[in-house]
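Enquirer: give me a model of this one.
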Amino acid sequence: MAAAVAHTTVAPVIELSDVSVEFPGVKALDGVDFRLLPGEIHALMGENGAGKSTLIKALTGIHDIAAGTITVDGADRRFTTPRQAQDAGISTVYQEVNLCTNLTVAENILLGREPRRLGRIDFRAMNRRAQELLGELDVRIDPASTLSAHPIAVQQLVAIARATAVSARVLILDEPTSSLDADEVGELFRVMRHLRDGGVAILFVSHFLDQIYEISDRMTVLRNGRLVGEYRTADLDKVRLIAAMLGHELDVLEELEGAVAAGDTVDPDHTVVSARELGRAPAIHPTDLDVHRGEVIGLAGLLGSGRTELARLLFGADHASSGRMFVNGQPVSIRSPRAAIARGLAFSSEDRKAEGIIGELSVRDNMILALQARRGFARPLRKQAKDDLVARYMEALDIRPRDPAALVKNLSGGNQQKVLLARWLITAPQLFILDEPTRGIDVGAKAQIQKLVTELSADGMAVVFISAELEEVVRISDRILVLRDGHCVDQIGADCSVQTLTELIAGCGAP
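Expert: The predicted structure is shown next:
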């Protein structure tokens, strides 16, 4: 797709011209142009590894630029620290809220800028100033309350209030909606529109396309570190946007649809895992589940419905208070993840940062961790065997960059997720439990992971698949367990519609 430009006569508050950022062996940005206008919400789009985070970090002084210029209000600027960018009116709110939950709301908003009287912090003045800043956003909470007492959605708004406390003229929101429900997203969007109408320029990063089209005025698309184009949101439909983001990788989506349509690989005579009356009150009530060889079982329900709780019971990450489990027809006692791994079970957690990747270790060490744990650390893998396994799965899962020695924390979110999948695939599991494997990643990596799931089931692996995106659950599942308030309320076939699934989740029928 040829680059397109959304023409405007308004002078940009920030402009990047021919900017490049380089890391050893990698050109993360390659001659990228970017404009951010005052009083707009501008979406930055691209698959994981496209350069979105690098552009933000170059703009805010975290990464040095190798070439090109950055101008703020027409003047050349090159920030070497985030503080310099903040002093220039550029504030960032990241996906993981970077606040101190043990402090009060007011202390978080004015941290480092507390009003003082006679050399001491004036708490009354601080609470009053925080209340003013929250009031400007129409956020009604007690500034003296502890931040941890509030849900993540409110903490996001507190982070925005902190950003605007320094008279921010540019606000960067990096995946702010990934942990919010629909009502919370609506409240965040209300605040964003309020700030935009007051002249603040907002750079918005999200992998939810519906949200992009609801809130953004313009968008810039990156692919493989290069600029694809700049567009008015109203001028670019979703099909063309996906094509711009993925290029040739759009074929992955078409292959996925074909694979799903053709796939009928379930072996009903071979039950890999059975659960009878498995539960852990009050989170998940006694539930029956059979997963057959070559079958993808979807778990669908709202946050708190019991999806993750059931998955953790199957893997022994939590102890069941009731029920029995069988693997290949044999009764088993799975009281720990190690026991589950020994039985051929694998589990990829929804929280890849806290329960998945070990950021300070290399890609290689992260990938072989589960296999080494199963063998025991007294029996280390030979270096050649380790290198062969890692090279094989880096190629098979298209992990980028193709550098096993790279620290996993430096990879994009989608590639970190692929490293986790590779970790478990190396153990050759019978049952693979995937909890939100596509959350927070772009549509390209998402399509690749969905395609991988269908290929694994076609090869005979049993899969339990959890996703908050119902279209995704319907697309790749052979059967779906519908959960509500800790109860399994129904089991439905793969031919159900998203509408039917939504109605069951919403409560049409009592558990």
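
Enquirer: C-alpha only now, for contacts and for neighbours.
Expert: OK.

Enquirer: tell me which stretches of the stretch 251-400 of the chain form helices.
Expert: Read by DSSP state H, counting those that start in this stretch, the stretch 251-400 of the chain holds these helices, from start to end of the chain: 307-315, 337-342, 352-355, 363-367, 369-375, 383-396.

Enquirer: between the ones you listed, which one is nearest to residue 455?
Expert: Relative to residue 455, the nearest member of these by Cα to Cα is helix 383-396, separated by 11.7 Å.

Enquirer: residue 323 reaches residue 280, doesn't it?
Expert: No - counting by Cα atoms under 8 Å, residue 323 stays clear of residue 280, with 9.0 Å between them.

Enquirer: name the residues contacting each of these two.
Expert: Counting by Cα atoms under 8 Å, 6 or more residues apart in numbering, the residues touching both residue 323 and residue 280 are residue 286.

Enquirer: one more to line up against the first:
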Amino acid sequence: MEIEMKEIVKSFGSNKVLLGVDLNIKSGEVHALMGENGAGKSTLMNILTGLHEYDSGKIIINGQERTFDNPKEAEENGISFIHQEMITWPDLTVLENLFMGRELKTGWGWIKTKEMRNEAYKLFEDLGVDIDLDREMRTLSVGQQQLVEIAKSLMSNAEVIIMDEPSAALTDREIKVLFDTIEKLTAKNVAIIYISHRMEEIFAISDRITVMRDGVSVDTKPTAETDNDEVVRKMVGRDLDDYYPDIETKNGDVLLEVLNLSDGKDFENISFNVRQGEILGVSGLMGAGRTEIMRAVFGIDKPVSGKVKLDGKEITIKSPADAIEKGIGFLTENRKEEGLILEDSLRENISLPSISEFSRSGWINTKEEKEFADLLIKRLTVKTVSGEVPVKTLSGGNQQKVVLAKWIGAGSRVLILDEPTRGVDVGAKREIYMLMKELTERGVGIIMVSSDLPEIIGISDRVIVVHEGHIAGELDKAELSEEKIMTLATGGAK
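Expert: Below is the predicted model of the structure:
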């Protein structure tokens, strides 16, 4: 399938999102679509698949101008979109999610469960995916859900597959499975539109790159004819300084200490500490228990044993409200379900943990609340027309900034960041790193969980590595290397 999008223009009210974008896709290629959060990449793809109407321009498919009325029609015509924020039915099984809306039925309308199961088994086997078809989707990790979505797309016999940040939550092994799958698909003339902020992936997997900036397509080049610096420069419109900021570590006293924490299921005898002004990196393979440990520390889940100390004194955290009251903030991995109230405004989301500061006798001083939120929106350079719009209207990276603004505004002394730059563009990543630096200079202790090894090495003062629910080892700044971290993460000795 050959696709050409010409001079595509789109506005949402007064907000001009696309100002004239050109994109052409060839059969059998991996075409990377690059740009900062808010550049218009997802909007362009939503227009292609019929979710949004465009104001002007042309879409030409196989030499004929055409549009789709909705994503289902696009999928029926060979174009499938795997969204960054996955659309799943959490209470249904993996098998039910795979065949939702396309169940195999007998002439009498009975569901052919056995045939569906056999087809799903074969597909998972081809992909190298080991997931129980009878598990509810809500019980899967984000990475496992992503693999189910990819499998579902392949079942529709798509000729063009749009992948929006497909590897953001995948382990290295799962990324290899993804890349192997993409290679098999392109060999069958399937085109892949690959949206990612991971430069190493773009240069490993793509044939051509189109860069977008501020609603305009800046350039399209064969991947072999460009490099990392040129792509970044075209994305942000300037040269970036050193990617990771120099952080002069002045670690103070131990701020938070976790002793022999166990939940009886996902982790056991976990002990670590974070000091004032320190960034403690937490690494390990997906499913090792990293997130579960942090959820227990923050009071979301209840451990069966262990202690948590703050400033040397044992504290009791039975709920997130207890943690917030004691100055602990938690930026969760799943921002849409756990970090934000999507229907509420930026102002309401940002002020939520600090709402008591603006309350007088049960009444909220909305003027003070607005000034507080606007200050943080400006400080974190959140791209929005107003602090009063619903947070669901923002791009993924800007939503992440809103979650971060919420905890910075709450005055957190200990900040737990779980995959803080997942799905965030290079410019916004740099801004988040600079904010982390500023926070440590103010004495905040940061615990950063990340699957991005260069990020772990580049930003951490110290790293603990989790393997199968246990801390496999600890590495200081001078010892950090990808090889040493992966050795510990896979059960090897330090």
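
Enquirer: what does the TM-score come to for these two?
Expert: For these two chains in superposition, a TM-score of 0.89 is obtained (TM-score structural alignment, normalised by the length of structure 2); 488 aligned residues with a Cα RMSD of 3.0 Å.

Enquirer: quick one on the thing from earlier: what about residue 323 and residue 280 of structure 1, which has more around it?
Expert: Between residue 323 of structure 1 and residue 280, counted using other Cα atoms under 10 Å, the more crowded position is residue 280 (21 against 14).

Enquirer: how close does that one get to residue 484 of structure 1?
Expert: Taking Cα to Cα, to the nearest Å as the criterion, residue 280 of structure 1 is separated from residue 484 of structure 1 by 15 Å.

Enquirer: contacts for stretch 279-295 of structure 2?
Expert: Contacts with stretch 279-295 of structure 2, where a contact means Cα under 8 Å, 6+ apart, come from 141, 143, 170-171, 266-267, 270, 274, 301, 416, 418, 440, 445-451, 453, 456, 459-469, 485-486, 488-490.

Enquirer: give me the buried entries from these.
Expert: Among the contacts of stretch 279-295 of structure 2, the ones that count as buried by 16 or more other Cα atoms under 10 Å are 143, 170-171, 266-267, 270, 274, 301, 416, 418, 440, 445-451, 453, 456, 459-469, 485-486, 488-490.

Enquirer: show me those residues that map onto helices.
Expert: Counted as lying in helices by DSSP state H, out of these, are 143, 440, 453, 456, 459, 485-486, 488-489.

Enquirer: can you list the residues you listed in CSV and add distance to residue 240 of structure 2?
Expert: Formatted as CSV, the entries for these read as follows, by distance: Cα to Cα, whole Å:
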residue, distance to residue 240 of structure 2
143, 30
440, 22
453, 20
456, 20
459, 17
485, 28
486, 29
488, 33
489, 32
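
Enquirer: pull the most distant pair out of those.
Expert: Farthest apart among these by Cα to Cα are 143 and 440. That separation is 30.4 Å.

Enquirer: before we move on, the earlier item: which one of the helices of the stretch 251-400 of structure 1 lies closest to residue 131 of structure 1?
Expert: Within the helices of the stretch 251-400 of structure 1, the stretch nearest residue 131 of structure 1 is helix 352-355; the backing value is 33.0 Å (Cα to Cα).

Enquirer: contacts for that closest one, please.
Expert: Counting by Cα under 8 Å, 6+ apart, residues outside helix 352-355 of structure 1 touching it are 349, 417, 420.

Enquirer: who wins on neighbours among those residues?
Expert: In terms of neighbours by other Cα under 10 Å, the contacts of helix 352-355 of structure 1 top out with residue 417 at 27 neighbours.

Enquirer: what lines up with that residue in structure 2?
Expert: Aligned counterpart of residue 417 of structure 1 in structure 2: residue 400 (TM-score structural alignment).

Enquirer: which ones are touching that match?
Expert: 335, 420-421, 424 are the contacts of residue 400 of structure 2 under Cα under 8 Å, 6+ apart.

Enquirer: follow-up on the earlier one: for residue 448 of structure 1, find the nearest of the helices of the stretch 251-400 of structure 1.
Expert: Proximity to residue 448 of structure 1 (Cα to Cα) singles out helix 383-396 among the helices of the stretch 251-400 of structure 1, at 10.6 Å.
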